[in-house]
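[1] predicted model follows, preceded by the sequence.
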Amino acid sequence: MTVIRLPDGSERVFDQPVTVLDVASSIGTGLARAALAGKVNGKLVDVDSLIDRDSELEIITENDSEGLEIIRHSSAHLLAHAVKELFPEAQVTIGPVIEDGFYYDFSYTRPFTPEDLEAIEKRMLEISKRNIKIERKIFDRSEAINFFKQQGEYYKAQIIESIPGDEELSLYSQGNFTDLCRGPHVPTTSKLKVFKLMKVAGAYWRGNSNNEMLQRIYGTAWSKKDDQKHYLNRLEEAEKRDHRKIGKQLDLFHTQEEAPGMVFWHSKGWALWQQIEQYMREIQNSNAYLEIRTPQIIDKELWKQSGHWDNFRENMFVTDADERSFAIKPMNCPGHVQVFKQGLRSYRDLPIRLAEFGSCHRNEASGALHGIMRVRAFTQDDAHIFCTENQTQEEVVKFINLLKRVYDDFGFKELLVKLSTRPAKRVGTDVQWDKSEAALEAALKEAKLEWELQPGEGAFYGPKIEFSLKDCIGRIWQCGTLQLDFSMPERLGAEYVAEDNSRQVPVMLHRAILGSFERFIGILIENYAGAFPLWLAPVQAVVLNISKGQINYAKKITDELNRYGFRVSQDLRNEKITYKIREHSMQKLPYQIIVGDAEVSTSQVSVRNRAGQDLGQMTLLKLVEHLKEEVALKV
């Protein structure tokens, strides 16, 4: 007798061992048709897997996250099957699931073309309609190696040879195609209906540049057509919002090969940067942060003390002078500890919050560089809070509230939070970790934030909170962090005089809100598609004259608005006003201020907003009042 306990607490009793599909059928034909796999005692298995003992069972369908992953994994096999039917000489290698889809790497004599991708996708649809049963078979290592060698699949044979141990291996077959895989897979190819091949890229075998360059075909797969349609629309929208294209279109910045991973900021881009920096400075000053500045280049001995030389050396730029080795700082924290150490600190002085718009350099791999989102030279809105253990929770709560306010001002209303706890390899006592994790968890609850736990993902010196924001097309960007550090202040000799006159090591909170200015500006560009809110816009308005007769008046209006503190340009060219309006609309300026003879005679201006709405005529003072109100609201 086999007893199966279901997620709702109910039980099904069978006289003999049963498959996952048998159980689903006993519940209902609809569930049996929808079943993609099962989770038996927490382990995913195929629907035809036999259950021969009392077990807990969850039926996995397309509505489950595991179901979608199984669909994508099976779609990778479907892709390989189609390639082998169309290009029998191609060798298959690996085909994993990735975010939003899958890929498969192939060895083939010539590059796959866009026409090839169309043919492969068409063949995938044909195989899907054949409704081929997908079957799992068990091989021992030598059998599996010989099987793939006989098939001419030498990459698969290499993969098996590199697997340690002598355990049996599972192979999945669908018709005349067989692949190595742990599974599970969908029961038949007909379950794979919603997919699309996206692109081809190069990838070295096993990621080693000394090996053959393979061809990686990327695809996406979904359980529902509407989900895929939404995803493809999101990709199309993201392409339109690419910060590199918009940065060039709006003349904000550029990068070039002579300075890889470093940004050339143009006047408009730097105006945007300055607006963000001034805003952050005001926010930090009003929250009792002390702004400091620390050196760009520091002797390697300090980096050894902090632990960075041993753990981060490959990412650091190093230079020599006066027979000494120096590193260009990849982060600001050791420098901040040096500032804290100047003078005798008392518990009465704490907390001390030191902030720096710190310029850092890291030797990122050239292949990882991406516009201004991933660079080698960047500036962080970095700060370190030195406090007592008893002050930790209060400081965390204050920081969370500050971070929420900042994100809200920049237009990001949805916040995702993760708490990462102690890793296996760590410093500090269990008592310290208990206190610090409890403090962060209590602070998150006090701030009334929902959060996800990431066990074992904390830094070696302390737990951390990660803050991610969601942009207007649903993409997630991890920006803010808060890390609790017992290690660095002790390693670098930071201490304060406690109430009992003993010397104590302060707790050090590493915190950033934006992360790096470069990346955050890239996020802003893509979120707003370059149409920044008035308070951020590099150029907030442009004054346009209709004819030569209004040039002096247009100049006067421009000067007056700039004196009021607005960023206003002027276009006095001898062009048709419709041409100038259209051209500046392409620059996504919030306002266009138009002056003709009627405006000159009444000492007014005509105002047009970015949406193309004519706001009518108004006096300069009324316009100033309108702009000030919009800036203050940060809408």
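    Done, it's in.

[2] going by C-alpha atoms from here, please, whenever you check contacts or count neighbours.
    Will do.

[3] which helices and strands does the helix or strand where T220 lies pack with?
    Assigned by DSSP states H and E, T220 belongs to strand 213-222. Helices and strands touching strand 213-222, by 3 or more C-alpha pairs under 8 Å, 6 or more residues apart in numbering; DSSP states H and E, are helix 65-86, strand 101-107, strand 194-204, helix 225-240.

[4] in the protein, which residue is closest to the centre?
    The chain has W477 as the residue nearest its centroid, 4.0 Å off, counting by C-alpha atoms, centre = their mean.

[5] which strand or helix spans that residue?
    Under the criterion of DSSP H and E, W477 resides in strand 476-485.

[6] for stretch 367-379, which outside residues touch it?
    Applying C-alpha atoms under 8 Å, 6 or more residues apart in numbering, the set of residues contacting stretch 367-379 from outside is 243-244, 255, 260-263, 357-364, 516-520, 522-523.

[7] please apply the same query to stretch 50-65.
    Under C-alpha under 8 Å, 6+ apart, the answer for stretch 50-65 is 1-7, 16-20, 24, 34-42, 66-68, 71, 223.

[8] among those residues, which lie within helices?
    By the criterion of DSSP state H, membership of the contacts of stretch 50-65 in helices covers V20, A24, A34, E66, G67, L68, I71.

[9] ok, back up a step: put the buried members of the contacts of stretch 50-65 into a ChimeraX selection.
    To isolate the buried subset of these in ChimeraX, counting by 16 or more other C-alpha atoms under 10 Å, use the following:
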select :2,3,4,5,6,18,19,20,24,34,35,36,37,38,39,40,66,67,68,71,223
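
[10] against that first model, consider the following:
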Amino acid sequence: MKFSLIKKGVSYKPMINVTLKDGSVRRYEPGTSLLEMAFDISPRLAKETLVAKVNGKLTDLNEKINQDSAVEFLTFDSDEGKDVFRHSASHVLAQAVQRLFPGTKLAIGPAIANGFYYDFDTAQSFTPEQLEKIETEMNKIIKEDLPFSRVELSREDALRKFNERGEQYKIELIDDLPEEAVISCYQQGEFEDLCAGPHVPSTGRLKALKLLNVAGAYWRGDERNKMLQRIYGTAFPKKSLLEEHLHRLEEAKRRDHRKLGAELDLFSIQEEGPGFPFFHPKGMILRNELEKFWHQEHKKHGYDEIRTPVILNRALWEQSGHWDHYRENMYFTRIDEGDYAIKPMNCPGSMLIYRSRLHSYRELPIRMAELGLVHRHELSGVLHGLMRVRCFTQDDAHIFMLPGQIKDEIVSVIDMVNDFYQVFGFKYHVELSTKPEKAMGSDEIWELATSTLQEALEARGLPYKVNEGDGAFYGPKIDFHLEDCLGRTWQCGTIQLDFQMPELFDLTYVGEDGQKHRPVMIHRVVFGSIERFVGILTEHFAGAFPAWLAPVQVKVLPITDRHMEYAHKVVEKLAQRDIRVELDARNEKVNYKIREAQAQKIPYMLVVGDREAEAGAVAVRHRSQGDLGAVQVEQFVEDLVQEINSKECK
């Protein structure tokens, strides 16, 4: 590294100013690489930095800087650093596959949440044993510490290069790029791939990785295209982080709601209805408790409940914009020679109810809440238990308000969502999604709506991430992402501000001036969908639901048949207080009955024998705390009722 000292009579090279994230400024000779700058700041930073952001643009560390710039160095601790790290791992995966299976054609290999994948076109069927060989080859490539080198090409040269290799998927990707796009390839060793980058400096940075599984995937997600083989993997800069992640994956398998749903007899997905869940009696108890809580909270917050039809005619969906913007996700039918659609969303029905009579400004805000069943067409390949289904119950609400009420109503919804999630012990983070490419309304309306959402978030002091272009087609939105006990996040609650639908449906209210005015509308959900929230809770609690949600709250276990009469009396006392209780009257040893009840994750087991019958007591066992000792029946009932009413999550 060369530095300048000011000496009289000596000429110097011009220097560039590099402004770091903390606002400090360092001076370097033009042509200094980002990696050299990181080393100058701190050898440790140079070791841990994976990529840099130069004037807001992600850039390879090997890039040389020739002008004044703002530079931020990113490590694996940042989301962007993780993505670059894992995308680099996908290139190593592709290189290993082509080394072991020459002739394999490459599709795409992006970073994804907690990992990466690459899609391959080959006659070879990848087996678990072959994954081990590929992983061994990847580790060999990592030890070779091959530099990632970027080369920019003209469109003609890029097409010629990949045409010579027979890489038809790369050719298709190039053809889809806009004319002004910069086309680049990245090379490590003998391997070269079409890629916009950036990448880590060399393969040696990758350290610890694991290939996880193989799945089928249609090229570009289109079932009309060829089925490719997708290899999933994950990568970390430290072995300890990889081991921790693999442990979480094993724990996630143990908690899989599809497995627990069958074991606990909560729900099923039948061949006769792929993507259409069947809720069994115990599953209905769970969702009914969630819905009961939902009803109570909405009444408390001033909402009126409504119910709208599942099927409505084509003219309505054309008016709402769904026919043009959402048709590929909808189901259709014919009634009386007319076109009808099964609703994918509840909002048009709410607007018809609002429009059914005249409203005064004195009535606003009007808050309509609906547990509405909606249907959306999802490809079979993305269906996943209760998490991704084709019909679900949205806990919708639509708020019609005066323009001056917008901020207060959004803040109120934010507070309500927070109250809901605290009951279940969920932490969450917030994301703000802005105008998508395919949207209704003017830029001015979108800017007003977006800034209003920002003001509400800031009024509550909530940090948030901006998702550019990810809003609904009719307005920007706030999304709430829950974090479960394994650190996974789930998008559930949403607040969408809408200036478009009231215009499309000609919704009005009579203002103080006696004239008609246009209301503003909020769409919002808290659970997101009842089905998905049941799936999330099942995995979060590993099926061991808190007592207020548990389908069976208490199991009474008589030691022998002669204790059956007293056991029935205990059951009756519990049932009188609306406690969900079952009696295990089987002629089995009590230890066996306890193990069975624990396997069913029942919160409390009450063992009754001679001593308990004589004392009017029960021997209490908790599924996780074990033996809690003998308690009078009345005291146990009072304690449990208190636990249920307070919605304790233990």
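    Thanks, I have the structure now. Nothing here was measured: the structure is a model prediction, and the numbers come from that model.

[11] just to revisit the earlier point, which bit of structure 2 covers the strand holding W477 of structure 1?
    The alignment of strand 476-485 of structure 1 onto structure 2 (TM-score structural alignment) covers residues 489-498.

[12] count of neighbours near the closest residue to G335 of structure 1 other than its chain neighbours?
    Excluding its sequence neighbours, the residue lying closest to G335 of structure 1 (C-alpha to C-alpha, 6 or more residues apart in numbering) is T294, at 5.9 Å. Summarising burial for T294 of structure 1: neighbours were counted as other C-alpha atoms under 10 Å, giving 18.

[13] and the gap between the counterpart of T294 of structure 1 in structure 2 and G372 of structure 2?
    Alignment of T294 of structure 1 against structure 2 is given by TM-score structural alignment, with T308 as its counterpart. When C-alpha to C-alpha, to the nearest Å is the yardstick, T308 of structure 2 and G372 of structure 2 sit 7 Å from each other.

[14] picking that back up, SS state for the match of T294 of structure 1?
    Following DSSP: H, G, I helix; E, B strand; the rest coil, the label given to T308 of structure 2 is coil.

[15] which residues does it contact?
    T308 of structure 2 sits next to N346, G349, S350, G372 when contact means C-alpha under 8 Å, 6+ apart.

[16] OK, contacts around the first one?
    Contact criterion C-alpha under 8 Å, 6+ apart gives T308, E370, G372, V374, D396 as the residues in contact with N346 of structure 2.

[17] among the residues you listed, name the ones in strands.
    Among the contacts of N346 of structure 2, the members falling in strands (DSSP state E) are E370, G372, V374, D396.

[18] chain center to the match of strand 476-485 of structure 1, what's the gap?
    Offset of stretch 489-498 of structure 2 from its chain centre (C-alpha atoms, centre = their mean, to the nearest Å): 11 Å.

[19] now the strands: where do they sit in the stretch 1-150 of structure 2?
    Counting by DSSP state E, counting those that start in this stretch, residue ranges of the strands within the stretch 1-150 of structure 2 are 16-19, 25-28, 32-33, 51-54, 57-59, 64-65, 69-74, 105-106, 111-112, 115-121, 149-153.

[20] mean distance between the first one and structure 1 after superposition?
    Its match in structure 1 and strand 16-19 of structure 2 itself, once the structures are fitted together, sit a mean 2.3 Å apart by mean C-alpha distance after the TM-score superposition for structure 1.

[21] repeat that for the fifth one.
    Overlaying structure 1 shows strand 57-59 of structure 2 at a mean distance of 3.1 Å from the equivalent residues (mean C-alpha distance after the TM-score superposition for structure 1).
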